[in-house]
Structure formats: structure tokens, C-alpha cells
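**Student:** My questions concern the predicted model and sequence given below.
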Amino acid sequence: MDEELNRTIEEGKRLKSWFSGFMLGLIGCFVICCLVVFPMVSKSNKELRKQLEDDTPKYVTGLEFELDTAKLNQMYEIIKNYYLEDYTDEQIVEGIYKGMMESLGDPYTVYYNKEDFDSFMEAGSGQYCGIGVVVSQNITDYTITVSQIFEKSPAAEVGMQVGDIITKVAGKEIGERELSIVVKDIRGEAGTKALLEVYRPSDGKTYVFEPERRVIETPSATGKMLEDGIGLVTITSFEETTAKQYKAAMEELKAQGMKAVIIDLRNNGGGLLSSVCDILDQILPKGVVVSMQEKNGKVTAYECDGKHELDIPMVVLINGFSASASEIFAGAVSDYEKATLIGTKTYGKGIVQTIRQLNDGDGVKITISKYFTPKGRDIHKVGIEPDIEVKDTDQQLEKAKEVIKEKMN
């Protein structure tokens, strides 16, 4: 759920070489627990954002290997003379770029053409033109599942349900397509219709929906007062607007007499690092929130000043769709013993990506660091275990209310 929303997610079939990616193109968001100590650099919120978003180190300035252009020319001649189906030269060139990133074997390192890059950047803005769903992708089998449907949205109006598996968009099979590309096809101009085919596991049937797209204000953080002074804040993704929405929800709940809070991160696939850190600034005591280790061993720590520490009982709900930024949140509140984690183990995405736009408007998303919880835990491909495991989704919130009432007494 960057938005991600991404909002379970492991490496599988994408271990392709550069030239395998080339041929594919023709057809088509420190200290490890082993006592190794790295230099630590602490930075302010603003400084950290600048480093992560504007100053990713440049290690090389050009190719350090010889590219066999004669082989490429030979391959192109074979394609031109023998390939059965239609293709374009632009398709071939784009396949080369995609293959270069796919050769790294990292499903989170991706090349985007300009159209896809613009769509990806829009995803974190908190507003878009679409149908009002949050979807997440399982990186093992590439299935895309509806994890949330906004109230009174086009998707809700036509009868789509949480748990629906999207099998086709605009007549195109999902296959192994990257999540952001599928999301681009679901979105579009206001007033146009999206064509989706979904499989519903609950009844084993396939449905076709045509919701009409419109401008969607993404409610990524919402609040609700439960019984006995217990507030519930649901965070579906960490976007540019999420910290502001979280603060507004908490202020409204406090005005209603909130004495304890449940934070629901279930089905939250992650999002912006800066967003989750801004929210944790409103919760944690003074200290490290999260640390990131780059390829050269340098570690940068994001720190909280502790001036806005939350002093009421807290429970955090998590599940297998809670990933990335959600795990930064869960790991931090767990390490500082600020909250009890309830639900099931999180996904286990403990790496950070950055976005770079290329000179021609295309772009890449590339993994630049691993992150560690305040106590130095590396959760990548491991996940975070709940303090209290509750596998039954319908019972997780009830258990959270039971535990938080005990904390209040």
C-alpha cells in the first residue's frame, strides 16, 4: 500500500538478465543485530528529507563495462526479419531500459517511461482521478487485490468489494505487470469509465465492473470515536497529506474526550518515509525513529525531539499487508514500548527506494538503503511479529479494545 498503498507483497519470477529484459521489451513506496558498528550520522527532519530525496550519492558517472553493440544490431536484424508479431522500435528501446533495471533482481527497482513516471509521482500526492480503491500486489505471484474501498466512491457504487482480485484492466491481463502500471490504467480522466474484471474468492465468481472515474480526495488517515473514550485512527497509506490528516483526526478525537487510541495499519502497504516520520514525531519520546544504511556502509538516523510525545495508552493493529512505512511505524512504537501490536506478522519490506527523473522525462525507482528499527532490528524478508497474535480479522479490533481497556484501568 507507497501508496503506495501497497497497502502481502516477495521476490519471485523477475530474476531476469539485462538481455532477457531486452527480449521481453520486444513483446510487450548501521547497526545490524550482529554487533557490526557503522558510523552514525544524525540529522534533522528537513536535512534527512533533503539527503533522501535530493542528494542520493553518485558512485559512477558512466558505463564501466563494454556494451556489445554488434550483438544488439544482430539481435535487432533477427527481430526485424523473423519476428512474427507487430512491434515498434520504441518498444524495443524501452525494453532495453527496463531490462537494465530488472537485471538487478530487485522487484522494487524499476524503470518508468514518462507517462508511467508522471502517474507514479501523482500516486503520493493524496489526490487523483480514479475509482476510489486501494490495491496491493503480491510480489510472488503478482496478484493485485483490493484492500480498501473508499465510502461513496465509484468503486463502492458499482458493487466492488474488499478482497476482490483484479484480473484484467481495460481488457488487458494483469500477468506480471508492475503495480503502478496497473494503477495508471485504472485511473484516467474524470467522466470516463474504467473497465475491470475481478475474481471474488468469497463466492468463486468473476465480475465485470465499469465505475466512472472522478476526482478522489484520498482519506489516508481518518478518526472515529469508539466506546469508553477509545479513539480509532485508521491509516491506509503514508502520503504527502497523511501527517496533516492524522493530526486533525487526533485533535478531533481529543476534543471528544479520547483517553486511549487504537492505530489501524492493517492493509497499509507503506508510502513516503517523510510522512511516517512526521507522524511518529507526534508519538515517540526523544531518540532515533529509524536508521538507514547505504551501500557504502554509511548510516543516517532520523531522530525525534520528543516534544510531542503521546502519553495515552495505544494499540496498533497490523497484518500481512502492513509493509514498508507501516513497519517503520510498528517497529518504532514497539521498540519504545509505546504500543501493543495486535494482529498477524507484517510483510517484511525493510528497504528504502528513491525516485530519480531522467533528462528526457522518464524515471527510475531504485533501492538505495536498508532501514533498521530504533533497536537495530533488520526486518527485511522477516517482518514484525505482533505482541498478541489474532488471525481472525473480525476479532482483531475486538481484541484491541479488550487490551486497551486493560491499559486504561
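**Tutor:** Okay, I see it. Remember, it's a predicted structure, so these values are computed and weren't measured experimentally.
**Student:** Every contact and neighbour count from this point should use C-alpha atoms.
**Tutor:** OK.
**Student:** Tell me how far Ile388 lies from Ser326.
**Tutor:** 17 Å (C-alpha to C-alpha, to the nearest Å).
**Student:** again, but for Ile235
**Tutor:** 9 Å.
**Student:** immediately after the longest strand seen in the chain, which helix or strand?
**Tutor:** Selection of the longest strand in the chain by residue count, based on DSSP state E, yields strand 363-372. Once strand 363-372 ends, the next helix or strand along the chain (criterion: DSSP states H and E) is strand 388-389.
**Student:** Does anything pack onto that following strand? Which helices or strands?
**Tutor:** If you count contacts as 3 or more C-alpha pairs under 8 Å, 6 or more residues apart in numbering; DSSP states H and E, strand 388-389 packs onto strand 340-343.
**Student:** The strand it packs on - contacts with which helices or strands?
**Tutor:** Secondary elements touching strand 340-343 (3+ C-alpha pairs under 8 Å, 6+ apart): strand 314-318, helix 325-335, strand 388-389, helix 393-408.
**Student:** let's see it at 10 Å
**Tutor:** strand 260-264, strand 314-318, helix 325-335, strand 388-389, helix 393-408 (3 or more C-alpha pairs under 10 Å, 6 or more residues apart in numbering; DSSP states H and E).
**Student:** buried set for the longest one?
**Tutor:** So the one you mean is helix 393-408. For helix 393-408, a neighbour-count test (16 or more other C-alpha atoms under 10 Å) marks Gln396, Leu397, Lys399, Ala400, Lys401, Val403, Ile404, Lys405 as buried.
**Student:** on that earlier part again, name the residue in Ile388 and Ser326 with the higher neighbour count.
**Tutor:** Ser326 (31 against 16; other C-alpha atoms under 10 Å).
**Student:** quick one: the closest residue to the more buried one other than its chain neighbours and Leu72, what's the gap?
**Tutor:** With C-alpha to C-alpha, 6 or more residues apart in numbering as the criterion, Ser326 has its nearest non-adjacent residue at 5.3 Å, and that residue is Gly270. Distance, Gly270 to Leu72, by C-alpha to C-alpha: 39 Å.
**Student:** So between these two, which is more surrounded?
**Tutor:** Set Gly270 next to Leu72 and count neighbours by other C-alpha under 10 Å: Gly270 wins out with 32 against 13.
**Student:** My guess is the more buried one contacts Lys349. True?
**Tutor:** Yes: between Gly270 and Lys349 a contact is recorded at 9.4 Å, counting by C-alpha atoms under 10 Å.
**Student:** which residues do those two both contact?
**Tutor:** Taking C-alpha atoms under 10 Å, 6 or more residues apart in numbering as the criterion, Gly270 and Lys349 both touch Ser322, Ala323, Ser324, Ala325, Ser326, Glu327, Ile328.
**Student:** Show me how to select, in PyMOL, the buried members of the residues you listed.
**Tutor:** In PyMOL, this line selects whichever of the shared contacts of Gly270 and Lys349 come out buried by 16+ other C-alpha under 10 Å:
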select buried, resi 322+323+324+325+326+327+328
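**Student:** one more structure, for comparison:
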Amino acid sequence: MKKMLIALLLVQLLGCAAVAPLPPGATLDAAQRAEAFDTVRHRVREQYVDPQLRGVDWDASAARLRPQALAAATDEQFWELLDRLTAELGDAHTQVLSPRRHAWWKAKQSLTLGLRVNEIAGELVVTGVAPGSDAERQGLKPGDAVQRIAGQPALDWWHATLADARKSSTPRAQLRSAARRLNAGDAGSTEPTLALDLEAGGQRRQHMLTRALLPDRPVMSSQLLPSGHGYLRLSAFDPDLAKRTPLGVALFDLRQAPGLVIDLRQNSGGSMAMATTLLTELFPRKVAVGKLLTRDGKPLTRLFGLFNVTGTELMTHGNAAPYGGAVVVLVDEGSASASELVAAALQGLGRAQVVGRTSCGCLLGVQGLIELPGGGALSFSQVDFALQGSPRIEGRGVVPDVAVPLDRAALQAGRDPDLEAAVALLGRLAARGPVAAKPLSAPTPAAAPMQPR
């Protein structure tokens, strides 16, 4: 099992041999552009998890976009076009990062205004504000309605941005592209500010927000709720979190609680090994979670096939002292990848119920970033998942057992209807006593391996 966990960690985090980035101010020459483009073209064609490339005529798409990319007026436009090639697959995990975005990724930083927004009842509403951001400093709060963006009606701007967003796994995944453009600007943009008109409490006000690089600080916290139920929050499956506080330690003071809320909202994923460790905390014995699916049905390898970095079975450890109470998992449209694996596995095995809104639908696995000439990077999917008792999550998402719509009035009042619904559900589930996993031995037909489309 230790080898399996190491393998899963490698699937998520390993990169390939480094390629020297360009010096500051330098530009890609024609040969470097061609090499970067052709590396992406060949790697995806030969190693993508689905040998049918999701029904896309990959070579035709590459032939169409290659002349445009090589003739792009700027390097940023080149990287944007190269990413558009990977977007043809409609896969949130398969993308090209420009050197600028790659550098931020390595530094665990994001260029942002600090805003999370969503459309609610015909309005574009602020649903979250990042700590330390200019949006927080200027007093923006969840529940504020955005009336105008850069002088345009907010919904017109938002719908146009969504329409232009890169093709991805689901419409919910495309929200990320729109949010990135709102927060970081267009590709290659040097404009540091954005004008927003807001409405709250019947009052209109204008803000000029400034973009800034903020650290991506993952959060893991645990507490007892006033109801007496436990609460565990994970904003990402980041191995650094587990190094500081192992999951077993985080759950230690909650083991006597009659119910447990696992909050995976806005958790975009991370280490599959950490996700498996969390599952292990909830089962008294080894449980078959599902299968890892690769292009040829064989384990992924490195070192010219001499070293396996995955098995094909996904299982929990045995656990002598698991948490045995009722469990509810919170998800939303920002829950993706490893967080979807946890939610879907617990739901499919009958170990938990899910509350919130349908998740991203972005459950594939990458082996690591491949660095490209000039400092860019390629990410592409090499693993799919067939989970016990669950339909395929990629392209669908985890559908909650209890759906809770976004509500502007609740946001303005500082309420958390998702958590309220989870606590109410736990009260009913905890009264039934301990919950055991379903005695499944193989993935259900609905979770069959990826088929060519």
C-alpha cells in the first residue's frame, strides 16, 4: 500500500526534465516556437489517456492552428494558441501554461483581484473574496451584485467571456477560464486595474481594483460545530498540509462526534495519495475504491518502462481506529479532481451523502508538467478513474444527494446554507447509527473504462 500511495503521488506531482527558460525580455525564435508546438502535438497524440483523443481529429486541429501559432505577433499570443490546441480535447487537465503562468504555478501564486463570482437569479454576484486581496481591502463582500465591468453591463461581459472561454470538461470548468480572465486579465495583458460598479443594500458604488500576485495558501482546519458534529475543511489536497498536520491528527478530536462534515468546496484537487489517506480515515478495513485506467490498461511507467509509477487498483488501507459516525461531504462547482474522487467514492460506497452543488466534472490524472522551450509547460491527462458504485465523474461531476442553490440574501447575511443543510442531514443520519461501506467488489457498469466517442 505504501508503494501505491507513492505511485499516486507521482501521478499527480512528478514533472519531466527541465528546459531552460528564456532570459527576461527575450522572445522565442521560429525554431523554438516550432519545437514547443510539435512537442505538444506529439506528446498528446502518443500518450493521452484516450487513444481515440475523445473523437477529436488531433492532427487536423494541429495542422489548422500551427501556422497561426508560428506567425503569432507576440509570444503570449503564441502560448494562447498552443493552449487552444489542447482545449480541442475538452479536458480541464490538459492545457498549456505560458511561461508567466508556469512561473506562478511553481511559486504557488496567482495574479488576482481577489474575486469569486457566480450568476444568481439574473445577477452577477460576488460569492467569495480572497484574504489579502485588493477586493478585500476595498470592502467588497459576498452578496454584492456586480452591475458593470470595465464600463459594460456585467452580465453581458460575463456571458461574452464564457462564450470565448477555452473548451473544457464541463460548463462549470469553463467558469474557471472566465474567472481567470476577470481576475488576471487577458493573456499578455499589462493592465493592472479593472473598474467595477457594485450594488449592495440599494446603494451603488464604483471600485477600481488592482491586480496583485497573492500566495495560494491551502487550508486544512477542524473543529466541533455548535451542533456537536465535527467539521473538517480542506481547500486543496496539498501534501504540505499533511506534512504540517497529518489527517489523522486533524480528525483526532472529532472521533467522538456523532457526525462529520467534510468541506471540499472550492477544493481544486491535488495529491491523489492524500485523498486516499482521507478515505482510509473513514473505513475499518481495506476497501476497493475503484480502478485507475490508462491508455493501454497497463501501469504508467518511467525510465523507459523500467519503473512502474501506478498500479491499476485504488484501495484504502486497513484502519484500526477509523471515524465511524455519519459523514456528509460538501461540494460545489469549484470542487475538482481529487476532491471529486473523495466525494464520489464515499457516495458510491454508501459511506457518505453529498450536499451542495454539482462539482466541476474534472476527474482525470496527470503525471506531471512537461516543460517546453521558452519556459512554458504542458499538462495532459494520462489516467482516468472507474469508481465503485459511481458513474464516470469526468464530464459529469458529483451530483449532490441534497442540492442547495446559491442564494444572494444568504450571502449578504453571512449565512452558509450548505453547512446548515449538512448539519440537518447529519442529525437524521447520526440517529441511524454507524454506517458501513457497501459490499462491492467491482466497479459498476456505469463506471466502466473510457470508451472512444
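**Tutor:** Yes, it's here. A quick note: this is a predicted structure, and the numbers were derived from the prediction, not measured.
**Student:** just to revisit the earlier point, could I get the helices and strands packed on strand 340-343 of structure 1 as CSV with distance to Val162 of structure 1?
**Tutor:** Compiled in CSV, those are given as follows (distance: least, C-alpha to C-alpha, whole Å):
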stretch, distance to Val162 of structure 1
strand 260-264, 16
strand 314-318, 17
helix 325-335, 20
strand 388-389, 22
helix 393-408, 13
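**Student:** Ok, which of these comes nearest Asn296 of structure 1?
**Tutor:** helix 325-335 (22.1 Å; C-alpha to C-alpha).
**Student:** What range does that closest one cover in structure 2?
**Tutor:** Alignment of helix 325-335 of structure 1 against structure 2: residues 338-348, by TM-score structural alignment.
**Student:** before we move on, the earlier item: which neighbours do Ile235 and Ser326 of structure 1 share?
**Tutor:** Common contact partners of Ile235 of structure 1 and Ser326 (C-alpha under 10 Å, 6+ apart): Arg7, Asp264, Leu265, Arg266, Asn267, Asn268, Gly270.
**Student:** Mind giving me the packing neighbours of the longest strand of structure 1?
**Tutor:** Partner elements for strand 363-372 of structure 1 (3+ C-alpha pairs under 10 Å, 6+ apart): helix 89-102, strand 110-112, helix 114-123, strand 287-294, strand 299-304, helix 325-335, strand 351-357.
**Student:** May I see the buried residues of the last one?
**Tutor:** Using 16+ other C-alpha under 10 Å as the test for burial, strand 351-357 of structure 1 gives Ile351, Val352, Gln353, Thr354, Ile355, Arg356.
**Student:** Mind telling me the two of those farthest from one another?
**Tutor:** So, the buried residues of strand 351-357 of structure 1 by C-alpha to C-alpha: farthest apart are Ile351 and Arg356, at 16.6 Å.
**Student:** if we can go back for a sec, save the helices and strands packed on strand 363-372 of structure 1 as TSV, and put in distance to Gly376 of structure 1 too.
**Tutor:** As requested, those are exported to TSV (distance: least, C-alpha to C-alpha, whole Å):
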stretch	distance to Gly376 of structure 1
helix 89-102	29
strand 110-112	28
helix 114-123	30
strand 287-294	8
strand 299-304	11
helix 325-335	9
strand 351-357	14
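**Student:** just those: most buried one?
**Tutor:** Across those, the average number of neighbours (mean count of other C-alpha atoms under 10 Å) peaks for helix 325-335, which reaches a mean of 25.
**Student:** how close does it sit to structure 2?
**Tutor:** Following the fit onto structure 2, the mean deviation recorded for helix 325-335 of structure 1 is 1.5 Å by mean C-alpha distance after the TM-score superposition for structure 1.
**Student:** Helix or strand: which one has Arg148 of structure 2?
**Tutor:** Remark: Arg148 of structure 2 resides in strand 145-149, with elements defined by DSSP H and E.
**Student:** just to revisit the earlier point, with distance to Asp378 of structure 1 added, can I get the shared contacts of Gly270 and Lys349 of structure 1 in a markdown table?
**Tutor:** Output for these, formatted as a markdown table (distance: C-alpha to C-alpha, whole Å):
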| residue | distance to Asp378 of structure 1 |
| --- | --- |
| Ser322 | 16 |
| Ala323 | 13 |
| Ser324 | 12 |
| Ala325 | 14 |
| Ser326 | 14 |
| Glu327 | 11 |
| Ile328 | 11 |
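**Student:** where do the helices sit along the stretch 151-300 of structure 2?
**Tutor:** Using DSSP state H, counting those that start in this stretch, the helices assigned to the stretch 151-300 of structure 2 run over residues 154-164, 171-184, 239-244, 247-252, 272-280.
**Student:** Could you check how far the spatially most central residue of structure 2 is from Ser335 of structure 2?
**Tutor:** Nearest residue to the geometric centre of structure 2 (C-alpha atoms, centre = their mean): Ser268, 2.7 Å. In this structure, Ser268 of structure 2 and Ser335 of structure 2 are 5 Å apart, going by C-alpha to C-alpha.
**Student:** and what of Ala178 of structure 2?
**Tutor:** Taken as C-alpha to C-alpha, the span from Ala178 of structure 2 to Ser335 of structure 2 is 16 Å.
**Student:** quick check: angle from the helix ranked longest in structure 2 to strand 381-387?
**Tutor:** In structure 2, taking DSSP state H as the definition, the longest helix is helix 30-47. Orientation check (axes from the mean of the first three to the mean of the last three C-alpha atoms, to 10 degrees): helix 30-47 of structure 2 against strand 381-387 gives 30 degrees.
**Student:** what comes up buried for helix 30-47 of structure 2?
**Tutor:** Neighbour-count burial for helix 30-47 of structure 2, counted by 16+ other C-alpha under 10 Å, picks out Arg33, Ala34, Ala36, Phe37, Thr39, Val40, Arg41, Val44, Arg45, Gln47.
**Student:** by contact count, what packs against that helix?
**Tutor:** Against helix 30-47 of structure 2 (3+ C-alpha pairs under 10 Å, 6+ apart) you get helix 58-70, helix 75-87, strand 370-371, strand 377-379, strand 381-387.
**Student:** between these, which one is nearest to Gln353 of structure 2?
**Tutor:** Distance to Gln353 of structure 2, taken as C-alpha to C-alpha, is lowest for strand 381-387 among the helices and strands packed on helix 30-47 of structure 2, at 15.7 Å.
**Student:** so the closest one corresponds to what in structure 1?
**Tutor:** On the basis of TM-score structural alignment, strand 381-387 of structure 2 is assigned to residues 367-373 in structure 1.
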